[in-house]
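Asker: structure here, sequence nowhere to be found:
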């Protein structure tokens, strides 16, 4: 039993350990609370299974690989992505950042081999997100990697944030193609997405606080044409002031909302639907903003999600399901006790978005963690990133590991599995038919695979 389930006493101990070792300043650095992310400590004591029901039976952890030291420095992980049998792992800020993107060969998923490092050439930065896709334009044909770059210290004269573009057609030998700079005054690009439309390729960049730090000269969301990766070109920026309901009450970061609350507003993350016709901007307390980008040179605002007066917004990330008719919105509420708001960590909301001008809330999905409010525990109990494969929603949940949710009926989401390695602090999750990947801030890359052997 112990090999399959992490006992509650061990789990609570992992929470404490994870939160004792500080990482980087929280995303919401301009808000009234400044806290730090922790990293869990790795352990080889338990090799857990993705416990659950339905289609998750038989998924086991087959590998747990720490990142290799770089120049004598041990970095910790950020997000994870997979493409054509290789895993791409971003790095966070531990020991001064500059860990770049780590490439793992997954030919043998039980023995991932770190084969390359790239995106580490800008001093004083870290690389949270990497997306890799096959791109075919008149200027580039191959596998393109887009990497978000953020400054650790904006006063460092040698650092700058933005988006690095690499040719990873040969993942063992990545080649730099270009760089898109946000603005030296802004922290950089936190999350991004790479999309294709016909013979054009685009990066959608969430450069949180760019509006604030540049006094409105740059915006938090940029749509960048990277059809020629050596010459990325900004073709559109979104300004919340263009929304009539926000225009008169927005000062570049804080919004004096109609409910009487002063709410933080910045673009944290962005992604598109499968055909890159709709962009989803996670705009914290302004909700998930939806833009029609079917004509990328002339995007149009469609609608946004909203919150009850007693809900912290904290729209962190998004995914779509059911052919783009359902929106999954994760909310990174790391300070569960705020006057005037419900006492809860971040949980997931699911919307019907057939009419994007009028999103309809179908359900709230809460794990067993979000209502267990504990003094001193911040990020450990909130939800983080979502991924959807078919009718299964995978959620990275920091110390709560990975949670799998059946969304066959989005109005009644049901947890069907959980993977909680000892002392886990899971940042990102990526799932496909061959494996499930999880990036653990303390102990590196975790690989789960389905065993065909009888239980």
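Answerer: Done, it's in. None of the values given here were measured: they were computed from a predicted structure.

Asker: please count neighbours and contacts with C-alpha atoms only from this point.
Answerer: Will do.

Asker: grab the most central residue of this structure for me.
Answerer: Per C-alpha atoms, centre = their mean, the C-alpha nearest to the average position across the chain is that of residue 385, at 4.9 Å.

Asker: wait, it sits on residue 429?
Answerer: Yes - using C-alpha atoms under 8 Å, residue 385 is in contact with residue 429, at 7.3 Å.

Asker: name the residues contacting each of these two.
Answerer: 395-396 (C-alpha atoms under 8 Å, 6 or more residues apart in numbering).

Asker: can you give me the strands in the stretch 101-250 of the chain?
Answerer: 101-105, 113-118, 125-126, 130-136, 141-151, 162-167, 175-181, 191-197, 200-206, 221-225, 233-238 (DSSP state E, counting those that start in this stretch).

Asker: take the ones you listed and lay them out in a markdown table including mean neighbour count.
Answerer: Below are the strands of the stretch 101-250 of the chain laid out as a markdown table (neighbours: other C-alpha atoms under 10 Å):
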| stretch | mean neighbour count |
| --- | --- |
| strand 101-105 | 24 |
| strand 113-118 | 18 |
| strand 125-126 | 31 |
| strand 130-136 | 22 |
| strand 141-151 | 26 |
| strand 162-167 | 26 |
| strand 175-181 | 18 |
| strand 191-197 | 24 |
| strand 200-206 | 26 |
| strand 221-225 | 24 |
| strand 233-238 | 16 |
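
Asker: which strands and helices lie in contact with the lengthiest helix in the chain?
Answerer: In terms of residue count, the longest helix belonging to the chain (DSSP state H) is helix 8-20. When contacts are defined as 3 or more C-alpha pairs under 8 Å, 6 or more residues apart in numbering; DSSP states H and E, helix 8-20 packs onto strand 36-38.

Asker: against that first model, consider the following:
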């Protein structure tokens, strides 16, 4: 796919996106419900008492338009010069025809804050996005960390310019000029834009929408969930969590504010977590996923593959080794039974399969790969029975038979337009094997797939919120699906009737307190989630840290 501009967000997702789909056994205590649901998650308990319906396994196959939806222009205003024209400057407001813009639409607009900007060229269906930040002290704003060329934003005006490096086919800079026109809702500005070379040659033009992050649908902070405790994480960018032995293990990646690593909390009293230890390894600060089995904690490292820690004393993890040896970017980890899977994205793009029957001494069994994969590579995976379901980003959702680790074979895949398959969970409902697949990037959402026959996966249901934000992670416990939905916070769905997921609770983790970091905020807020079976929901928010919730 020749979509160079799309790679702006795709590349960022490999940097910041990706915690493992959650599940696992709790060493030393009676095992909680596994996140894939019970061995038959739908036969006996499908249909909550208030759902008014028990699913019989039947479902219509739905058409899937993909994650690129034909989008009407966001605004009627326009940049008047046509592509190919050369101008003295593209940053003259008079070049934008805003005669049809509603009078006073931008009155009262604040001069500071953050916006998620999505722009759409007249010649392409592909939206491109970035985060616009305008400081409260009146200083120079930024787009994904790059200083703006100019800005005139405030009461009555939304006009600014930025630049980006276009890498294909040869590296060159482009200027983007944005002019606001309308305000369809208080936190959204729509308008038009132009893309020009620094010399003034017009390359593209189109429309845009800019949304200030906040709670959607007129919601309050929470419904059906309450906050039990909140703990800051003393690491740069916290992304994932695993809970076992009365302790929560939070991993983080490094950014401009500091280094990543591991923070260990005693959570035997969830209302009062106690930070017991912080662990960082020199030169190895990209820790993106965590999982545990027995006395072993496995960490996905962007530099060292899978790092093994001994948690015999859960408050004091001890380094054991890094696997499989040498430098390797492992993005996520997943354990089921006696197998550990480590997912390594592009450029290696492989799933490492280990035997962890001896938890502290993993043995590499196989490296699973898909030939001729496109950009992105493997991201996450979920094992269910003898099948490994892999989120293979731009290649879609792929099922592998892993019953014989020496003869792994592909069983089938589900692909959709502009895919960035990111996380998943699988269970059995009414005798059918059902997968919940979450995409990432613009317009991504939850797909409900019947994967009973992996060679013929079918779309049978959907769940989506605002198109600006996407799902990061999910946990399936019985007939409830718990989702970490970035700026949409935590969402709890009743999936007892899989074709019709029904939201039953939520908690908006977003707060209007801008973080210190620069760059995109697309991959922010509710990012990691675990439901270990102790009656609490453990959430990692990139800005707030460790949140412990309870269902009401």
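Answerer: Sure, I can see it. Predicted, not measured: the structure shown is a model, and the values here were computed from it.

Asker: can you give me the TM-score here?
Answerer: Here the TM-score for the pair of chains, by TM-score structural alignment, normalised by the length of the first structure, is 0.67; 340 aligned residues with a C-alpha RMSD of 3.3 Å.

Asker: can you list the buried residues in the following helix or strand past the longest helix of the first structure?
Answerer: Counting by DSSP states H and E, the next helix or strand C-terminal to helix 8-20 of the first structure is strand 22-25. By 16 or more other C-alpha atoms under 10 Å, the buried positions in strand 22-25 of the first structure come out as residue 23.

Asker: so which residues of the stretch 351-500 of the second structure form strands?
Answerer: 363-368, 380-384, 387-391, 397-401, 409-414, 421-429, 432-439, 446-450, 458-463, 473-477, 480-484, 490-494.

Asker: over to the stretch 151-300 of the second structure?
Answerer: 157-166, 172-185, 188-196, 202-211, 222-223, 225-231, 237-244, 247-253, 261-266, 274-279, 287-293, 296-301.

Asker: helices or strands up against the fifth one?
Answerer: It refers to strand 222-223 of the second structure. Checking 3+ C-alpha pairs under 8 Å, 6+ apart, strand 222-223 of the second structure ends up next to strand 502-507.

Asker: what's the strand it packs on aligned against in the first structure?
Answerer: Strand 502-507 of the second structure corresponds to residues 414-419 in the first structure, going by TM-score structural alignment.

Asker: same thing with stretch 195-205 of the second structure?
Answerer: So stretch 195-205 of the second structure is aligned with nothing, judged by TM-score structural alignment.

Asker: quick check: end-to-end length of that stretch?
Answerer: Terminal residues of stretch 195-205 of the second structure are spaced 6 Å apart (C-alpha to C-alpha, to the nearest Å).

Asker: closest to residue 509 of the second structure out of the strands of the stretch 351-500 of the second structure?
Answerer: strand 490-494 (7.3 Å; C-alpha to C-alpha).

Asker: tabulate the strands of the stretch 151-300 of the second structure (a markdown table), appending distance to residue 16 of the second structure.
Answerer: Below are those laid out as a markdown table (distance: least, C-alpha to C-alpha, whole Å):
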| stretch | distance to residue 16 of the second structure |
| --- | --- |
| strand 157-166 | 19 |
| strand 172-185 | 24 |
| strand 188-196 | 25 |
| strand 202-211 | 21 |
| strand 222-223 | 26 |
| strand 225-231 | 21 |
| strand 237-244 | 8 |
| strand 247-253 | 8 |
| strand 261-266 | 14 |
| strand 274-279 | 20 |
| strand 287-293 | 8 |
| strand 296-301 | 13 |
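
Asker: residue 313 of the first structure: neighbour count?
Answerer: A count of neighbours around residue 313 of the first structure, defined by other C-alpha atoms under 10 Å, yields 25.

Asker: what does residue 238 of the second structure align to in the first structure?
Answerer: In the first structure, residue 238 of the second structure lands on residue 77 (TM-score structural alignment).

Asker: what's the answer for residue 380 of the second structure, then?
Answerer: Per TM-score structural alignment, residue 380 of the second structure is aligned with residue 269.

Asker: so its match touches residue 287, yeah?
Answerer: No - the pair residue 269 of the first structure / residue 287 is not scored as a contact, 11.3 Å apart, by C-alpha under 8 Å.
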